[in-house]
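Visitor: Build me a model:
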Amino acid sequence: MVLRTLHLASLSNLFPKKLVAMENGSWKISKWIVAGGSIKEGRWIVYDKTGIESSVTDEEDVANLLDTVKVVGLNGVEIPISDLWKDRKAVIAFARHFGCVFCRKRADYLASKKEVLDASGVALVLIGPGSVDQAKTFYEQTKFKGEVYADPSHSSYEAFRFVSGFTKTFTPKAGLKIIQLYMEGYRQDWKLSFEKDTVTRGGWQQGGIIVAGPGKTNISYIHKDKEAGDDPDIEEILKACCS
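Guide: Below you'll find the model as predicted:
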């Protein structure tokens, strides 16, 4: 069987649970189930419920799946997350939550290179789990130079399989970073941190950074935070987006 090649091996971290069904002699993804997918030598492989390799999707299938993940802009309009990069290249940061002190540092750290991004035609976007009101407060407080979106359902975090958990949040390294950030003048917004949209998830969510586009399935860089405050080297991001 000839396997179609997708753009990027990094897509192996997207949408691990899918059902494939035979339609007109070819396999198509139809809905979520306990099955799996992975990349083998740049090819997107899907598995049936028994774990047997069945076929591969094409780029249209992956694009359709990305369209099911929605984020909400500060204007209250919901869009598929892939709209953020389908017609442009973008650096997209995923915050732990909108009150997080680490995320305020991440916003500044990326915004410090806004002129470089602009010169390369690269958009800067930050997504946070929570409500649009929380996103608006974050935007007003930080004066972030890029675009801000809320993910009330956390679906983008689940799609990219960003880690979550108490032990991923309170680590010795993260504790030292908090002290450093407070010495630099950064502060946690405890009011935002204890709002329902954050508390219901425990505030243990970690984020990451991707570089994507143009093209819905064109994801050229993925960094997943291993713990709170796990920012990659800025030059690594610039190399991925602007070289």
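Visitor: okay, CA-based contacts and neighbour counts for the rest of this
Guide: Noted.
Visitor: which residues does the residue most central in space within the chain contact?
Guide: Taking Cα atoms, centre = their mean as the criterion, F94 is the residue nearest the geometric centre of the chain, at 5.2 Å. By Cα atoms under 8 Å, 6 or more residues apart in numbering, the residues touching F94 are 126-128, 157, 207-209.
Visitor: I have a second one here; can you model it like the first so I can compare?
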Amino acid sequence: MDQNQFQAALATFPSSRGKTLDKLSEERPVLVVFLRHGGCPFCRQVLDQLHALSEQIEQRNLQLAIVHMMDNEQADQLLSRYDLQNVQHFSDPERKLYELFQVKRGNLSETIGPAIWWSGFKTTILSGYLPGIPGKDIQQLGAAVILDQSRVIASHFSQNSADLPDWDELLACEIPHDQ
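Guide: Next comes the predicted model:
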């Protein structure tokens, strides 16, 4: 897919507020976070981290957008729990944005296998991010990308369900839009 096709595809997915990622990224760069499913404790941890990083995200002149597989009402409830109710979010139960950005689905060992157990224990028991009801696709992995002028300029694609972005590294990327 070439850049024009990618941009055209971005224009077909409106957020809960009617904005598309191509339009958002024309205004200013966008940190687009792809969640796994709504019941995922690692996703709840990511949402909490995003709330804690909101000032840093704003200082970098980034907008935050969240892609999820929930309906908008469920997402509104979950996002408000982490004081992210004003964030642009995209309901994608068919996983079309996930596929467009090539966010992979994990196999069982990458989503619930033994390598995930220790991280899961730390996240749920020690940190208190309790799981909710499993969502639409428990094998979908997460990602975070910075989109500027409909181009991905930085990214983190999770290799397993516990693989979260290094936010400092991702947010430190050079953003051409700034220049």
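Visitor: Give me the TM-score for these two chains.
Guide: These two chains, once laid on top of each other, score a TM-score of 0.84 by TM-score structural alignment, normalised by the length of structure 2; 173 aligned residues with a Cα RMSD of 2.3 Å.
Visitor: rewinding a little: dump the contacts of F94 of structure 1 into a markdown table; add neighbour count as well.
Guide: Rendered in a markdown table, the data for these read as follows (neighbours: other Cα atoms under 10 Å):
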| residue | neighbour count |
| --- | --- |
| L126 | 23 |
| I127 | 27 |
| G128 | 29 |
| Y157 | 23 |
| G207 | 30 |
| G208 | 25 |
| I209 | 22 |
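Visitor: what about N61 of structure 2, which SS state?
Guide: With DSSP: H, G, I helix; E, B strand; the rest coil as the basis, N61 of structure 2 sits in coil.
Visitor: That one -> structure 1?
Guide: Matched by TM-score structural alignment, N61 of structure 2 corresponds to G121 in structure 1.
Visitor: And for Y129 of structure 2?
Guide: That one, Y129 of structure 2, aligns with Y186 by TM-score structural alignment.
Visitor: neighbours around the residue nearest to that match when sequence neighbours are not counted, how many?
Guide: In this structure, Y186 of structure 1 finds its nearest non-sequential neighbour in V101, 6.4 Å apart by Cα to Cα, 6 or more residues apart in numbering. Applying other Cα atoms under 10 Å, we find 23 residues neighbouring V101 of structure 1.
Visitor: Distance check, the counterpart of V101 of structure 1 in structure 2 against F121 of structure 2.
Guide: In structure 2, the residue paired with V101 of structure 1 is P41, using TM-score structural alignment. Separation of P41 of structure 2 from F121 of structure 2 (Cα to Cα, to the nearest Å): 10 Å.
Visitor: Would you check that the residue nearest to Y186 of structure 1 makes contact with W190?
Guide: No - using Cα atoms under 8 Å, V101 of structure 1 is not in contact with W190; the gap is 9.5 Å.
Visitor: is it fair to say A8 of structure 2 lies in a helix?
Guide: Yes - if the criterion is three-state DSSP, then A8 of structure 2 is within a helix.
Visitor: corresponding residue for it in structure 1?
Guide: Looks like A8 of structure 2 aligns to N64 there (TM-score structural alignment).
Visitor: do E94 of structure 2 as well
Guide: Per TM-score structural alignment, E94 of structure 2 is aligned with S153.
Visitor: so what's its match up against?
Guide: Counted by Cα under 8 Å, 6+ apart, S153 of structure 1 has contacts 129-130.
Visitor: Starting from F101 of structure 2, give me the distance back to the residue nearest to I116 of structure 2 when sequence neighbours are not counted.
Guide: What sits nearest to I116 of structure 2 in space, not counting adjacent residues and going by Cα to Cα, 6+ apart, is A162, at 6.2 Å. Using Cα to Cα, A162 of structure 2 is found at 19 Å from F101 of structure 2.
Visitor: Looking at the two, which is more packed in?
Guide: A162 (23 against 16).
Visitor: Just tell me what the more buried one corresponds to in structure 1.
Guide: Using TM-score structural alignment, A162 of structure 2 sits opposite G229 in structure 1.
Visitor: Confirm that I178 of structure 1 sits in a helix.
Guide: Yes - the assignment for I178 of structure 1 is a helix, going by three-state DSSP.
Visitor: what about it, distance to C100 of structure 1?
Guide: I178 of structure 1 is 10 Å from C100 of structure 1, by Cα to Cα.
Visitor: The two - which one has more neighbours?
Guide: Shown here are I178 of structure 1 and C100; by other Cα under 10 Å, C100 has more neighbours (23 against 19).
Visitor: Surely that one touches T198?
Guide: No - judged on Cα under 8 Å, C100 of structure 1 makes no contact with T198 at a distance of 10.2 Å.
Visitor: ok, which stretches of structure 2 are strands?
Guide: Secondary structure of structure 2 by DSSP state E: the strands cover 30-34, 63-68, 88-91, 143-148, 151-157.
Visitor: mean distance, the second one to its aligned residues in structure 1?
Guide: On the superposed models, the aligned residues of structure 1 are on average 1.5 Å from strand 63-68 of structure 2, with distances taken as mean Cα distance after the TM-score superposition for structure 1.
Visitor: Packing partners of that strand?
Guide: strand 30-34, strand 88-91 (3 or more Cα pairs under 8 Å, 6 or more residues apart in numbering; DSSP states H and E).
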